[in-house]
Structure formats: structure tokens, C-alpha cells
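**Student:** Following is a predicted model, sequence given first.
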Amino acid sequence: MIARSLIAGCGASLPPRVVTNDDLAKTVETNDEWITRRTGIRQRHIADEGMLTSHLATEAAQAALKDAAERSGVAPEDIGFVIVATTTPDNIFPATAVRVQAALGVGGFAFDVQAVCSGFVYALSIADNFIKNGQAKAGLVIGADTLSRIVDWQDRGTCVLFADGAGAVVLSATDKDNPRGILSTHLYSDGSFYDLLYVDGGPSSTESSGKIRMNGREVYRHAVQRMSEVTQEALEKNGMTPAELDWLVPHQANLRIMEACAERLSFPIEKVATAVTHHANTSAATIPLALAEMASDGRLKEGDMVIAPALGGGLTWGAAAFRW
């Protein structure tokens, strides 16, 4: 009997071009000390012209499929769906996910999810339910964004934060005897805070795709509060205390946000993933990128208990609790 879905493999993709804080200081009024002190970010990856969200998503998915085959015996022909969480699709339609599906040569169904920086957690929750309901025995969940395309490079308050990348996981069905897998997901939104973080364009309102606009102080406040609350909710749902958690893998928006969340939860910062320093904020890609990095360098071990909270424009927020 299917009890839950298991993260069977993971993969990542980053554009080769690295832009440091000193590089940004050449084009906008800022400096490395200011960016590092306020955000913890030291560098970011930026896609070159012609590199699309689907390219990054496909590369991350290929790496995840390879990892799943080697680690869990899940084959590409087992994949029953592809879900891409993205704010920056290749086109308004069709979904970027169908382009990725075609590139991978897998079957089933494919669609995009738009919940901005919470997108991966939303997509993971949807995928977990598909598998628990028996609609597929395995599937791909991808977070991918090219936020550099919608950044205002003259706005030093936002252009230093955002970057490009993709991360992917393969989910597969597992039975009740397996303690590993996704234990719970928790999703929320509140549209009354729409104007705190948004893009000032779109096909229904303007002829331009627009640029990112953010009330940084208020987004910071909500991120700390909501991500801490939803992490605590996930712990309580699974009858755990912070001491029983091996890793907190939050959305990588700002190091100060993550440090504040850890402090609220009385959780050691040494057990908080901090890929933001070298990835910056890649929106829906931050959590799967961090997971792939941690799995690759050996920090994330089989059986580790993980909670991954996120907050994004909308406002949307949520968390996933799983045993690796």
C-alpha cells in the first residue's frame, strides 16, 4: 500500500556565468560590504542570452533522473508527470513543463505551478498527493527560474538579490514500512499582501513583462514570521521538537532571514542550509538547489529529518517535512 512519496533522486543546474558583488558594483551604486552585510550574498549565476528556463530545468531533471536510477532504481519510463515551479516560463503558453517533458522523452502529464519563491514547496505538495492517490508511481518536480530577465538592474535594492538556476527531485511511491519520504506539507497564501512583492507587468495589464518590485522591510518581516510559524507547525504535525530535526533547508532569500528563523526556533545555524551565499535568490529553485548540493557533498544523509519552509510573492508560504 502506498503511504507516501520518497525523494528518490535530485539534481541541479546553474548557468556558467558567475557575477560577484564587485561585478555589480561596476554598474550600480553598491559594494561588496553592503551586499554581504545585508543579505549574505557574495555571488550569483546569471544566464546568458539564449539560455532559457527550460534549458536549466531540463539539465537539472536529467541529473535527478540519473541520481534516482543509481540510488533508488527509478527509471525514466517510470515517470508519470513533470511539474515545473517557475515565475519565468519560456513563453506565456504552453507550459515550460511540456517543453521539459519533450526534451526528457518521458510520458504522463506536465504542467507549471506559479507560487513564486514558494513554488517548489507547492509543486512538491501537489506531486506527493498525485503519488499517494495512485495517479502515478513516480514523477519529476522541478524548481527553475531565470529571474535576471525580470530584474531592474538599476534598482540596487533588488538587483543584488536575484539570480538564475534550477533544481529537481524525482519522487517515487513508497510503502508504509519505509520511514523515509514526505511526511507532511503545509501551504498558505494571503492576497491582501499582493503589493509587497510583485512584477509590474503582464499580458493582461501591460505590453511588458515588467520588473520585480519589493517592499524589502515588510517582506523580511513576513518571511521571518511565516517561515518560523510554518516550520513549527510541521514539527508539531509530526510530533517532533527542533532538537529532532537534522536540517532546516529554507528558501534561500537572505541569510539574515534564515538566521532570524533559526533564532526563533532555537535551532543551531550550523544545521541551516546556507547556499544563498553563492547562489543568491533563485526563487522556486533555491530549495532543490540546496538539497542537491547537500546530497552531493555528503552533508545530507539517508534518514535525516528535513523541513523546508518558503515564502514568496502573493504572499504565499508553506513548508515540506520529509525524511531523506
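**Tutor:** Cool, the structure landed.
**Student:** hey, let's count contacts and neighbours off CA atoms from now on
**Tutor:** Noted.
**Student:** Give the full set of residues in contact with residue 30.
**Tutor:** By CA atoms under 8 Å, 6 or more residues apart in numbering, residue 30 lies in contact with 24, 156.
**Student:** you'd agree it is in a strand?
**Tutor:** No. In this structure, residue 30 is coil, not part of a strand, as judged by DSSP: H, G, I helix; E, B strand; the rest coil.
**Student:** Residue 99 contacts residue 53, doesn't it?
**Tutor:** No. If you go by CA atoms under 8 Å, residue 99 and residue 53 don't touch, sitting 10.2 Å apart.
**Student:** And the strands in the stretch 101-250 of the chain?
**Tutor:** 109-113, 138-146, 164-175, 181-189, 197-199, 212-214, 247-248 (DSSP state E, counting those that start in this stretch).
**Student:** Compare the ones you listed and give me the one nearest residue 29.
**Tutor:** For residue 29, the closest of those is strand 212-214, at 17.8 Å, according to CA to CA.
**Student:** for the closest one, packing partners?
**Tutor:** helix 156-159, strand 197-199 (3 or more CA pairs under 8 Å, 6 or more residues apart in numbering; DSSP states H and E).
**Student:** ranking these by burial, who's on top?
**Tutor:** Most buried of those by mean neighbour count (mean count of other CA atoms under 10 Å) is strand 197-199; its value is a mean of 18.
**Student:** next up, a second structure to put side by side with the first:
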Amino acid sequence: MSIAITGTGSYIPSQTIKNSDFSDHQFLNLDGTTFNHENTVIIEKFKAITGIEERKYADKKYTASNLAYFAAEKAIEDAQIDKETLDYIIVAHNFGDIAYGQKQGDTLPSLATRVKHQLEINNPKCVAYDLLFGCPGWLEGMIQANAFIKSGIANKCLVIGAETLSRVVDDYDRDSMIYSDGAGAAIIERKENSGEILAHESATFAIDEANYLFFGTTYNKEINDSANYIKMYGRKIYEFAVTHVPKAMAECLDKSNISIDEVKKVFIHQANEKMDEAILKRFYKIYGKQMPEDIMPMSISKLGNSSVATIPTLFDMVKNGKLENHGITKGDVVIFASVGAGMNVNAMVYRI
């Protein structure tokens, strides 16, 4: 018997926002001054660095818990389990439910409770709670679920990552082009002849790094807007990520006693294409290796950065043959890795 991912599901919103849709935006510097370049130049540079061509926004009538529910339904169906047998529902997010046109997040009740309600699960011993761990939240939820099952207090868990970041962006901040919406879910349970979690690693760096991602006011100093929006120090995050994520991945892989040559895919948080490539190159350099060309599936060009949803949606896509030139088969060893607000880093080695 091993602890395995037995079902996955994802929800990709239907509304596509292309880079060209930002052509008329007024992008400003931190101090409120205008850029010296035209928007076409800003957008071209953005695409070259992040790899993002378009992103997905949720329908106006849906919130993050709705997206989470849609992904959860698919994961439960894929795992072919009775939803009433779930012991835990863990929902990772950052901002709660934000109604379209609103800026305040709603976490009362928790998103996990809302998902359980939408799933119409009657069993009161199915415990539902939310997890705030930045972009690595879904993966940290998987690590917690693994611990619950390993300890014997649970048999089946549903872990979801859901976010509507499009509703917490400052339209005057060029970083607003990075963020998107979506949800991904997985069923994890103890089962024979299934996959196996081989090792995991987590860390929080909270001295100088704690506020690399934060809530801040709009860059437009001329409007009366007291709302807060997602903000980040991009260069500092990049330097942090390329330093600490490869180390966490290597420590995790070493714990698993698996050779790097056995790793078939690395499912890394889809934050920035150049950054992810740099992380993987440094990871392989630790072992004196070159990064294989087909090792890193990427969805960011079409889906953008949906925070906690990026890894589970990407994994679900590859698992179901929905990402060109990428696939996984039973017995393959893969690595999950993420970095985000906190600053938090985690990794997991998993055999399909």
C-alpha cells in the first residue's frame, strides 16, 4: 500500500485575455510617474521575460470557491470514489472569494466549507479547512494530506488550489499582466498498485524576504482609491527563487534516493518562464548535468500565473494528454516544486 494521487481535475476559465488587450492601459512606475516607453514596447518586453501571451479570467458570476468546486468534481470522478468517504478537504488560496467588481476577500465561511457545501457532502467528519501558503499552497496541502494519511488519521483527502488573481490587480501596474484565474484539484489516498510520494521538502524564509510579495495601494496617486492590490518586488523574487528552489529540489530528491537521471518531468510553479528555466538549469547543475529539453512542461504562455492553481492544473493537463509533446506513464518519477509569498519554497518527489 502506498499514498498516491488517484484522481485529478482542473477548471480553466473560458475568458481569454490577450497581451494586446493591455494596449490601452496606463502603466505607471512605483512613484506614479509614466514609463518612457510606449505600451507596445512594455508588452513586448513582458512577453520576452515571462513567456505569457494570454491568460484566463473567471466568468463574472464565479468566485474562487466555485472554480475550486468545478475542479473538485472532476477529481472525485476521476478517482472513482464516494465523496462521502473523504476525510479532509483542503483548499489553498490567497485572497478568498472576491465577487466581480469588489476588492475585499470573503473567507467567512472558509472556501473549503463552501466547496464541501457545493459538493453536498453530508458526512460531518469530512473536515474542511483553508490553507494560506502563497503560490506553493496546493503543494503544501498535498504534503499535509500525505502526513494525515501516513499517521492513520485519514484515508482520503481532496486538495485544491484555486484563485481569482485578476480581481486583486492594480490596472496601473504592469505586473497586472502576469496574473490569472483557475483551479486544480487532486484526490490523495492510500491504495495498492498506485503511485507513491517518495519525499518532500518545505521551507519559509521570513527575515529579509517576508515582504517580497505584499498588499499595496495603486500606483496612480491622482485617484481616490484606498483598496489594496497584489504587489511584488520582481527582481528580488527572481534572485530568491533561482537561489533557494534548486536547493530545495535537490534536498528533496536526495531524500528520495532517486537518481536525477530517473526524473521524467518537473512540474514547477508557472510564475515566469525565464525564472523557471533558470531554476531548472541550476537544479541540474548541482548534479553536474544539463537540463533536458523536454523535462519542464509549461502552460504559462496560455494560462498565465494562477498562483496555487498552476501546478495542479498543469499536472492534470499533462496526465490527460492535453499539453502537446508532454506525457507521463505509470512508474515515471516526477518532481513538483513551487515558490511564493512568505517567502515559501517546497518540493515533492512522486512516482506515478
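**Tutor:** Great, that's in hand. Because the structure is a prediction, the values reported are computed rather than measured.
**Student:** on that earlier part again, now tabulate the helices and strands packed on strand 212-214 of structure 1 in JSON lines and tack on distance to residue 273 of structure 1.
**Tutor:** Output for those, formatted as JSON lines (distance: least, CA to CA, whole Å):
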{"stretch": "helix 156-159", "distance to residue 273 of structure 1": "22"}
{"stretch": "strand 197-199", "distance to residue 273 of structure 1": "24"}
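**Student:** returning to that earlier point: so if I had to pick from residue 99 and residue 53 of structure 1, which one is more boxed in?
**Tutor:** residue 53 (27 against 18; other CA atoms under 10 Å).
**Student:** Can you tell me what residue 198 of structure 2 aligns to in structure 1?
**Tutor:** Under the alignment (TM-score structural alignment), residue 198 of structure 2 maps onto residue 183 of structure 1.
**Student:** The spatially closest residue to its match that is not a sequence neighbour is in what secondary structure piece?
**Tutor:** Leaving aside its sequence neighbours, residue 183 of structure 1 sits nearest to residue 322 (CA to CA, 6 or more residues apart in numbering; 5.1 Å). Assessed by DSSP states H and E, residue 322 of structure 1 sits inside strand 316-323.
**Student:** Look up the average distance of that strand to its aligned counterpart in structure 2.
**Tutor:** When structure 2 is overlaid, strand 316-323 of structure 1 sits 0.9 Å from its aligned residues on average, using mean CA distance after the TM-score superposition for structure 1.
**Student:** In structure 2, which residues correspond to that strand?
**Tutor:** Going by TM-score structural alignment, strand 316-323 of structure 1 sits over residues 344-351 in structure 2.
**Student:** can you pull the buried residues of the matching stretch?
**Tutor:** Neighbour-count burial for stretch 344-351 of structure 2, counted by 16 or more other CA atoms under 10 Å, picks out 344, 345, 346, 347, 348, 349, 350, 351.
**Student:** and what of stretch 106-122 of structure 1?
**Tutor:** 106-107, 110-122.
**Student:** Name the nearest of the residues you listed relative to residue 280 of structure 1.
**Tutor:** Nearest member of the buried residues of stretch 106-122 of structure 1 to residue 280 of structure 1, counting by CA to CA, is residue 117, at 12.3 Å.
**Student:** how about the closest one, what's its partner in structure 2?
**Tutor:** Aligned partner of residue 117 of structure 1 by TM-score structural alignment: residue 135.
**Student:** List the residues that contact that match.
**Tutor:** So residue 135 of structure 2 contacts 93, 94, 269, 307, 308, 338, 339, 340, 341 (CA under 8 Å, 6+ apart).
**Student:** Which contacts among those does structure 1 share?
**Tutor:** Checked against structure 1 using both residues aligned by TM-score structural alignment, their matches' CA atoms under 8 Å, the contacts of residue 135 of structure 2 keep these contacts: 269, 307, 308, 338, 339, 340, 341.
**Student:** From residue 202 of structure 2, how far out is the first one?
**Tutor:** Computed with CA to CA, to the nearest Å, the distance linking residue 269 of structure 2 and residue 202 of structure 2 is 14 Å.
**Student:** how about residue 275 of structure 1, what's its partner in structure 2?
**Tutor:** Match for residue 275 of structure 1 (TM-score structural alignment): residue 299.
**Student:** Please report how far its match lies from residue 316 of structure 2.
**Tutor:** 11 Å.
**Student:** Might you report the residue contacts of residue 218 of structure 1?
**Tutor:** So residue 218 of structure 1 contacts residue 196 (CA under 8 Å, 6+ apart).
**Student:** Translate it into the numbering of structure 2.
**Tutor:** With TM-score structural alignment as the criterion, residue 218 of structure 1 matches residue 236.
**Student:** again with residue 27 of structure 1
**Tutor:** So residue 27 of structure 1 corresponds to residue 25, using TM-score structural alignment.
**Student:** Now for its match: which residues touch it?
**Tutor:** 39, 171, 172.
**Student:** just those residues now: which is nearest residue 158 of structure 2?
**Tutor:** Distances from residue 158 of structure 2 to the contacts of residue 25 of structure 2, taken by CA to CA, are shortest for residue 171, at 34.4 Å.
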